[in-house]
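**Student:** Sequence and predicted structure, then a few things I'm wondering about:
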Amino acid sequence: MAPKVKLTLNTEDATPLTNAVKRKKASNETLAEAWQRLASLKNNATDQRMLAEVKAAMEDGKIGREADAVAGNKRLSKAEVKRLWVQVKEIHKQEVLDDMVANMPNNYWLIQTVERLDEFLAILDDEDEAAFDVETTGTNVWQDYLVGHVLGAVKADIHAYIPVRHITEETQLDADYVKERLRPYYENPKLKKVAHNGKFDMHMLDREGILLRGLNWDTQEAMKLLNENEPRYALKKLVTKYLNIPSLTYGELFGKIGFQEVSSLIVAASYAIKDSDVTIKLKEFQLKHMKRFPEILEYYERVEVPFIETLFEMETTGYEIDLDFAERYAEDLCQKFEALRSDIFTVIGEVDLDSPAQLKATLNSCLGLKLESTDAKKALAPIANDYPVIADILAYKKQVKLYSTYFNVIPDLVDKATGKLHANFNGNGTKTGRLSSGKDEEATAKDGTVNLQNQPKPARIMYLAPKGYALVSGDWSQQEIRCLAYFTQEPVLLEAYRTGRDVYSSLAAETFNKTYEECGDGTTYRDAAKRVLLSIVYGTTKYGLSTQLKIDVSEAQILIDKVMSTMPNVVAFINENNRTVARKGYVSMDKNQRKRRLPAIKQNPSWSQRNRVYRQATNAIIQGSAAIQSKITMNALAQLCRTKRSEGKDWRIWCTIHDEAILQVPDNFTQDELIEFEDIMLNSYVFGNVPNKTDIAIMRRWGEGVTKEEWFKK
């Protein structure tokens, strides 16, 4: 038998040969073949655009291949193309800037001399309306600063940029000199102003000591009324889409540098001045369309535009934070959730409580459960009474969130210059027109602001009235339900509001055939009626209601049917809303002052999608109409504060949270002045024959209020 021979391949010896073959193959591949090969790969839309742009740049001789790739006789790779694309984009950016300068219209003026400024202001003297914009170092209105002024004379169609703080050796006028020359125009209420996101510009001018007056049109807010479903409201995006005026964004042209770093003033001017020009054109486009809907136009001019100034004043007031209290509370929270974590680990062992996957597996294993998720509301809360460790987990998560989102974050957001925390309010933060603040539930350190709409009650006590001041609060009692009563004229609701009885107890008594006294606060009858009624307003499904009440879905549906059987007008209202949205694709708020467009209903929706739109339709009418009431009232309160300030009393609009409005006032306010406040809350906007009701509280610390009787007794 022949001996066995073991063969070992020398792969190292083969490597040079393999590489030589690859180099030979690369050297034989033409550039055209390389592009064809890359195009045949699995490319997404961005990849395809990248390949096309780099290929075109090579063919035009703008770029060549990388030197090391050529020296190494390497095939053109996708990685190399990606690196070359960075160069191509920079070349394109410079070409765009060069083209902007070369083709800058004659009616775009870069003002660098007193004589040219005099000439422009003489033109502005003959104008009734002007566009304005400010260029800045960034978007934080409390820390960034103004770099230049953009102004547009509407009738003359002349637009100017006045640089004042660019880092450049080119000539620019003194910032203080320009400020004083422009002050009479900015502060003249008779000169109507047009802007895009004007609240930002108002803040930056305020930092310069200029109080803008006469804001007449804001193209950003107008677009939110014309199309609340718009994906982006940036000026460049809107004019590109609606006016067919190609406009690159700031980031696309200048990257991440501040505008003060744009040292070529003609480049800066060619970019900045265009904003004035297109803002006026966009306003004309919007006005043309809004005139087709006179109720919306009238509402926009009467309510939404003044509301911008209301929000500006509210943001400027700011919030004093009790930093010592916040620190003590944060330490206490840490001790509490550490103790809870220790107790939890004793029962189920050590596990990452912030990992849904780990927590679910551990709970199922240790407790014999079959949880599909660890969602706090849907999965854990319904069984917390049966499992003490789950109650501890819920308490732990609540306290960790309170610590990490609020008490450990908010003190760091206090502005060093003002000593206060500031919010950034969005007047049309939701598609129904309700207010929002911040970008999400978390404190937003990027712009130095916080989301006040989601401050939990334990966090609110950090917020103080300044020394010598008080916070006067009024909230609309059952704002949305009163709105529902107005639209439906449902007898059981109207009678409750007419007699001053509790609306939920009245509905419960009618539904369950009980006496009013048997359906008092805390009873299951009242709770069930309340949740069903609120489900109409907030668009909650039977599934959501079953979770809230901890009952089967079938039981939830029976309950809904039972409560609704006592409100035929509400049923008819909902059915009519469903027919309207199915026919028109939208519903209208009170007095047709704004619309909620729901295009999904026209896109062959599934059964569940259609029902979702139906719920949104009724919800939008109620929520949107309540938002109209809130804004009109807030504007009236802001005007009250201005009147008081003109009398030497430092009244400030402080905040609005959901259905609550709060003023910051000197603590020596009188009962008559409190009546003025209450009258505005009650009578600024009434839903027909349904009276408003407001609960008044006076506070030194937000959330710790006393009644007006208790306040004046002291």
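**Tutor:** Looks like it arrived, so ask away.

**Student:** drop to CA atoms for contacts and neighbour counts, all remaining ones
**Tutor:** Fine.

**Student:** name the element residue 26 belongs to?
**Tutor:** Residue 26 is part of helix 11-28 when elements are defined by DSSP states H and E.

**Student:** So which bits of that helix are buried?
**Tutor:** Buried residues in helix 11-28, counted by 16 or more other CA atoms under 10 Å: 23, 26.

**Student:** Check which helices and strands the helix or strand following that helix sits against.
**Tutor:** Next along the chain after helix 11-28, taking DSSP H and E as the criterion, comes helix 31-39. With contacts taken as 3 or more CA pairs under 8 Å, 6 or more residues apart in numbering; DSSP states H and E, helix 31-39 sits against helix 45-59.

**Student:** residues making contact with the helix it packs on?
**Tutor:** 35, 38, 39, 63, 64, 81, 82, 84, 85, 88 (CA atoms under 8 Å, 6 or more residues apart in numbering).

**Student:** Then stretch 313-320?
**Tutor:** 203, 419-425, 463-466, 652-655.

**Student:** Quick check: ChimeraX command selecting the buried ones in the contacts of helix 45-59.
**Tutor:** Per 16+ other CA under 10 Å, the buried members of these correspond to this ChimeraX selection:
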select :35,38,63,81,84,85,88
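
**Student:** Just put the contacts of helix 45-59 in TSV and tack on distance to residue 379.
**Tutor:** Converted to TSV, the contacts of helix 45-59 look like this (distance: CA to CA, whole Å):
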residue	distance to residue 379
35	54
38	49
39	49
63	58
64	59
81	49
82	46
84	51
85	49
88	52
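
**Student:** same for the helix or strand hosting residue 535, what does it pack against?
**Tutor:** Secondary structure assigned from DSSP H and E places residue 535 in helix 524-538. Applying 3+ CA pairs under 8 Å, 6+ apart, we find helix 524-538 packed against helix 479-488, helix 503-512, helix 542-549, helix 553-564, helix 607-646.

**Student:** Nearest to residue 260 among these would be which one?
**Tutor:** helix 607-646 (35.0 Å; CA to CA).

**Student:** one more structure, for comparison:
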Amino acid sequence: GIFNNSDASKGKRRENLENAQSQLPLSQQLGTLIRDADLDFSIEQARVKPFDLQKILPLLQELELKRYEEVVRKLAGGDSQSLATPTTRKERVAELEKKTGAILDRGEYDTAEAGDYSAVLTNDQLEELVSTLSEQEIISFDTETDGLDREATLCGLSFSWKPKQGVYVPVRSPQPETHLDTETVISALKPVLENPDLPKCGHNLKFDASILIRNGIKLQGATFDTLLASQLVDSRTPSHNLDTLALLHLAHKMISFDELTMTSSRSASTDDTHQGELFDEEDAPQKTIDEVPLAQATIYAAEDADVALRLYHFLTPKLAEIGITELVHDIESPLAPILAEMEYNGIVCDKTELKRQSKAIEKLVADRENEIHEIVGYSFNIDSPNQLVQVLFEELGFKPVKRTRGGKISTDVTVLEALSLREDVNDPKTSVPRLIIEYRQYRKLQSTYLAQLQSAIDTRTERIHTHLYQLTTATGRLKSDRPNLQNIPIRTEIGRQLRRAFRAPEGSKLICADYSQIELRILAHFSEDESLIETFNQDLDIHTAVASQVFDVPADSVTRDLRDKAKTINFGIIYGVSATGLSRRIKGMTVQEAAALINDYKTRFPGIDRFLQQCVQHASDHGYVSTLTGRQRAIPEIYSTNRSRRGLGERLAINTVVQGSAADLMKAAMVNVQRRIDTDNLPLKMLLQIHDELVLETPEVLAEQHAQIVCEEMENAMSLLVPLRTEAGIGDNWMTAK
């Protein structure tokens, strides 16, 4: 066949065929299946058997295969026989049926270990529960609601103070005559949940606090949120929900909400029905938990509190191992109910003012569009990148700054900013990049902010209630969403005007308190640079002081232009700016001049350069960097063979330490401020947190006093090598308070 006609092939192909001919018999033998081998095997031997965790986990630990422990736990979680105890959920349901007197839709939930769970149905039982909870060193709790929204209706609360034990206190169920009402339960549990000296743990405490505050309870004493703790221990875990963590860390399979609430088609006589046959259709209608028979709801709810407590005990030593115990106990967990209260408070937003500004912005957009078209000489679509490329780089003669990943000439904001530095007052065409930037800013104000803010106003409260998230950013900064109030523009005067729409109600004032140059103070602390520390200790203006040193002029001779350049350098250093990047930010500066300036800066502030190198080295040695509180961020980019990607990793290493530590500080400050509010019972409300700024609402007559208190608590949030300084403004609206 092929080998007999190898002469027909030429060159390398013929050579390869001839060389392979001797290997053909062996290849044929290896590729032929033996169908008559004598094997002692039956198909039953191929059946996958459940893991025996008691045997396999010690073996994995002995072999130091720690990374596979979680995998094995997760795989074992799908097997009921290896994990269940003789006490099954079916037996527990039957027992609870007797206690509650409920007629149950009985089902088989033998998928996990059953705890000692019970329901509180009488005043005597509730009184006993309150007494028991008050005596504990720590309690775990959870709220049950009819939805996942922060305004969902409370259906009950569950508690646990001992592993594998839990209590459910229903306030809504299909048998309302068998349990207590909401008002009675809330009144009894309020002193427990508001006791700051009784430590509490739970999973996703911000949600629970949101539900409680709408029922007249202000959660205090939150010291351990298992959701936050898990995220901080290992952010790479794809899911941190309670069910996943129970499988992963406790080898425990919980009842899923779908299993609990899906309408069943089984009859009362099919007690031995397999779990996979419980439900008719995938799209069967779901019940809410208050529609589920009370005994089943009790097991589901109590299990949530029980598992959260068990995770607390599991995760506590993990926190100590990586040095983040205080971060979880003293900052992140107490912050959760504070954020819930801030969301609940909201901030008054004036719809009339938004509409007025919207009309003004609409005119500015049209004016800029007409001005650009007039300079260019014809109309074109300013929002089209392709048409912008033609206008800027072909017709107006600008040189391209960079290209997109696809190889096209970029027209993003960094390019336009670089081009605008070349503006010549004597040549109108050079003003086009600046005008395009302004056009885009106005368009964004109009579409992204003014329109969305109007629709976000709650008609009941006339306030905007944003959603705040703790750990969704890599640096630990808070995130605002729906709507995002942290991105309200402040770099331009027209953008700052937008803050005028956010105001205090009649008889009140807004307080805006922000840290002064917080990231540079963090830099001084880490770098231990003597010059930088001395500047802050003397309460000198850092940008003026740096300008004086870098540009060799007396401090009293530093011009605004020199100070601005020093400011650009200072913040550029934190973000790992390159000479090219610095030259683009400072008008009229060449790359060579920028490089010389950076080198001179590092020479004059050797501690800073040493710190920057240490950040990069730590990331390279360990794969992560840590903030002041021990918060870790993995930096995989540091190992990239791609030079650009590796450079990004180096910048992230530096920025994370500084910006992440600033985020830690602000969170600690928020906890301090709220603690002072609660301790002194102050009529003061936190409304917003915008990176290094806090916005609060206070009665007008107490504004000055409260502003001073806020500044005190912020400045005492942490102890650094340099003093912390805050500035507070008071006004009728957000703009005038700045």
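**Tutor:** Great, that's in hand. None of the values given here were measured: they were computed from a predicted structure.

**Student:** what distance separates the helix holding residue 26 of structure 1 from the middle of the whole chain?
**Tutor:** Taking CA atoms, centre = their mean, to the nearest Å, the mean C-alpha location of helix 11-28 of structure 1 is offset from the chain mean by 57 Å.

**Student:** Read off where it ends up in structure 2.
**Tutor:** Mapped onto structure 2 using TM-score structural alignment, helix 11-28 of structure 1 covers no residues at all.

**Student:** tell me the angle that helix makes with helix 31-39.
**Tutor:** Using axes from the mean of the first three to the mean of the last three CA atoms, to 10 degrees, the direction of helix 11-28 of structure 1 lies 120 degrees away from that of helix 31-39.

**Student:** related to what we said a few turns ago, buried stuff in the helix holding residue 535 of structure 1?
**Tutor:** Neighbour counts over helix 524-538 of structure 1 (16+ other CA under 10 Å) mark 525-533, 535-538 as buried.

**Student:** Would you reformat these as JSON lines and include distance to residue 327 of structure 1?
**Tutor:** Shown next, in JSON lines, are those (distance: CA to CA, whole Å):
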{"residue": "525", "distance to residue 327 of structure 1": "43"}
{"residue": "526", "distance to residue 327 of structure 1": "41"}
{"residue": "527", "distance to residue 327 of structure 1": "38"}
{"residue": "528", "distance to residue 327 of structure 1": "41"}
{"residue": "529", "distance to residue 327 of structure 1": "42"}
{"residue": "530", "distance to residue 327 of structure 1": "39"}
{"residue": "531", "distance to residue 327 of structure 1": "38"}
{"residue": "532", "distance to residue 327 of structure 1": "41"}
{"residue": "533", "distance to residue 327 of structure 1": "41"}
{"residue": "535", "distance to residue 327 of structure 1": "39"}
{"residue": "536", "distance to residue 327 of structure 1": "42"}
{"residue": "537", "distance to residue 327 of structure 1": "39"}
{"residue": "538", "distance to residue 327 of structure 1": "37"}
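
**Student:** about what we covered before: what sits up against the helix holding residue 535 of structure 1?
**Tutor:** Counting by CA under 8 Å, 6+ apart, 480-481, 484, 504-505, 507-509, 511-512, 519-521, 540-541, 545, 549, 559-560, 563, 615, 618-619, 622-623 sit against helix 524-538 of structure 1.

**Student:** please redo it, this time with the cut-off set to 7 Å
**Tutor:** Defining contact as CA atoms under 7 Å, 6 or more residues apart in numbering, one finds that helix 524-538 of structure 1 is touched by 480, 504, 505, 507, 508, 519, 520, 560, 563, 619, 622.

**Student:** got CSV for these, with distance to residue 153 of structure 1 too?
**Tutor:** What follows is the contacts of helix 524-538 of structure 1, written out as CSV (distance: CA to CA, whole Å):
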residue, distance to residue 153 of structure 1
480, 44
504, 57
505, 61
507, 60
508, 62
519, 65
520, 64
560, 59
563, 60
619, 43
622, 41
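
**Student:** of all those, which comes closest to residue 359 of structure 1?
**Tutor:** Among these, residue 560 lies closest to residue 359 of structure 1 (CA to CA), at 34.8 Å.

**Student:** what about the counterpart of that closest one in structure 2, distance to residue 632 of structure 2?
**Tutor:** Matched across to structure 2, residue 560 of structure 1 falls on residue 598, judged by TM-score structural alignment. According to CA to CA, to the nearest Å, residue 598 of structure 2 and residue 632 of structure 2 sit 29 Å apart.

**Student:** contacting residues around residue 423 of structure 1?
**Tutor:** 315, 437, 438, 449, 450, 451.

**Student:** related to what we said a few turns ago, mind checking which of the contacts of helix 45-59 of structure 1 are in helices?
**Tutor:** Members of these lying in helices (criterion: DSSP state H): 35, 38, 39, 81, 82, 84, 85, 88.

**Student:** Any chance of those residues in JSON lines with distance to residue 161 of structure 1 as columns?
**Tutor:** Shown next, in JSON lines, are these (distance: CA to CA, whole Å):
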{"residue": "35", "distance to residue 161 of structure 1": "45"}
{"residue": "38", "distance to residue 161 of structure 1": "46"}
{"residue": "39", "distance to residue 161 of structure 1": "45"}
{"residue": "81", "distance to residue 161 of structure 1": "39"}
{"residue": "82", "distance to residue 161 of structure 1": "37"}
{"residue": "84", "distance to residue 161 of structure 1": "35"}
{"residue": "85", "distance to residue 161 of structure 1": "33"}
{"residue": "88", "distance to residue 161 of structure 1": "30"}
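
**Student:** and residue 558 of structure 2, what is it in contact with?
**Tutor:** Listed by CA under 7 Å, 6+ apart, the contact set of residue 558 of structure 2 reads 544, 547, 548.

**Student:** List which of those residues are still in contact in structure 1.
**Tutor:** On the basis of both residues aligned by TM-score structural alignment, their matches' CA atoms under 7 Å, what survives of these in structure 1 is 544, 547, 548.

**Student:** Highest neighbour count among these?
**Tutor:** residue 547 (27 neighbours; other CA atoms under 10 Å).

**Student:** Distance of that one relative to residue 587 of structure 2?
**Tutor:** Residue 547 of structure 2 is 16 Å from residue 587 of structure 2, by CA to CA.

**Student:** neighbours around residue 552 of structure 2, how many?
**Tutor:** 11.

**Student:** And it, what's its match in structure 1?
**Tutor:** Looks like residue 552 of structure 2 aligns to residue 513 there (TM-score structural alignment).
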